[in-house]
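J.: the following block contains a protein sequence and its predicted model.
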Amino acid sequence: MRALELRIPPLVLMLVMAIAMWALGNAVPTLAYDAQWSAPAALLIACIGAVICFMGVAGFRHRRTTVDPVRPQKSTVLVVDGIYRHSRNPMYTGMAMMLAAWALYLQNFAAIILWPAAPLYLQRFQILPEERALTALFGAEYQAYRKRVRRWL
């Protein structure tokens, strides 16, 4: 399974998952529901997710380190301030929130059931390999950070 590690950029994964959720929702119309609150809730969650994601990217840019998710070994600085005081992975947390918002917006339980596949994939094939790379690069400093701050928000 290591062959999948750091291979699919998270933005590509999110796009593929969004399309799959839409397609599955259309393929299983019997699992559709109608809730007036769904669209406003989806908008709110998507906006919060986008802000969290943006804050993560801004933190990396401010510290002038790479945001390249397939080459974590290129990291030059361990970012531990800003949003990174609360989450080790705000970009992925924000993306997962935006995808959850999409699932709500689609108003189909099939899309909602598919949603956890994205964060689970990210955890196994993106985050864990990144953590190994950051441990190799930053050693004890990263280990202390891992103990202080949660992986997800």
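T.: Perfect, I can see it now.
J.: use CA for all of it now, contacts and neighbours both
T.: Will do.
J.: residue 54 contacts residue 91, correct?
T.: Yes - under the criterion of C-alpha atoms under 8 Å, residue 54 makes contact with residue 91 at 7.1 Å.
J.: residue 76 belongs to a helix, doesn't it?
T.: No - read with DSSP: H, G, I helix; E, B strand; the rest coil, residue 76 is coil and lies in no helix.
J.: I figured residue 56 hits residue 81, correct?
T.: No - using C-alpha under 8 Å, residue 56 makes no contact with residue 81, being 10.1 Å away.
J.: next up, a second structure to put side by side with the first:
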Amino acid sequence: MYRLTLLIPPALLLIVFATMMWLIGVFFPFLSLNQERQLWVPLLIIMAGIFLIIMSSITFVRLKTTLNPMKPESSSTLIKTGLYRYSRNPIYLGLAVILFGWGVYLSNILTLLFLVGFVLYLNRFQIEPEEKSL
């Protein structure tokens, strides 16, 4: 399992999980919630995730440290300002929020399992190795 450590960039991981969530809707449409889709709710959720990512990235740029999640050892600063005062990983939180918004849009109960899987994978194979390098 250590082969998976820092192997998949988090943005690509988001795309992979979002695609799997969409496929669940295609192959298991009977698990979809029968409700009229309100586009503005998932859109607001996704926009909140994007906001977290942008604001966190701006902090990285201001402090002149790397945004590359695949090489945590090249980080030059431990960030403790901005959103990092409240969350150790606001960029990853933003990715999870985006995935949650996508799940709300798809309205399929199985998509929540993929959200949990995304967070568990990200924690084990991305966040833990990053924390060790700090």
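T.: Done, it's in. Because the structure is a prediction, the values reported are computed rather than measured.
J.: who has more neighbours, residue 56 and residue 81 of the first structure?
T.: Ranked by neighbour count (other C-alpha atoms under 10 Å), residue 56 of the first structure and residue 81 place residue 56 first, with 25 against 11.
J.: wait, residue 43 of the second structure touches residue 103, no?
T.: No - look at residue 43 of the second structure against residue 103 with C-alpha under 8 Å: they stay out of range, at 11.1 Å.
J.: these two: which has the busier surroundings?
T.: Higher neighbour count among residue 43 of the second structure and residue 103: residue 103, with 23 against 16, using other C-alpha under 10 Å.
J.: next SSE downstream of the one helix or strand that one maps to?
T.: Assigned by DSSP states H and E, residue 103 of the second structure belongs to helix 90-106. Downstream of helix 90-106 of the second structure, the next assigned helix or strand under DSSP H and E is helix 111-122.
J.: quick check: the gap between residue 115 of the first structure and residue 101 of the first structure.
T.: Taking C-alpha to C-alpha, to the nearest Å as the measure, residue 115 of the first structure falls 10 Å from residue 101 of the first structure.
J.: which strands and helices lie in contact with the longest helix seen in the second structure?
T.: Assignment by DSSP state H gives helix 40-62 as the longest helix of the second structure. With contacts defined as 3 or more C-alpha pairs under 8 Å, 6 or more residues apart in numbering; DSSP states H and E, helix 40-62 of the second structure has these neighbours: helix 90-106.
J.: which strands and helices sit next to the helix it packs on?
T.: Helices and strands touching helix 90-106 of the second structure, by 3+ C-alpha pairs under 8 Å, 6+ apart, are helix 10-27, helix 40-62, helix 111-122.
J.: perfect, I'm done here.
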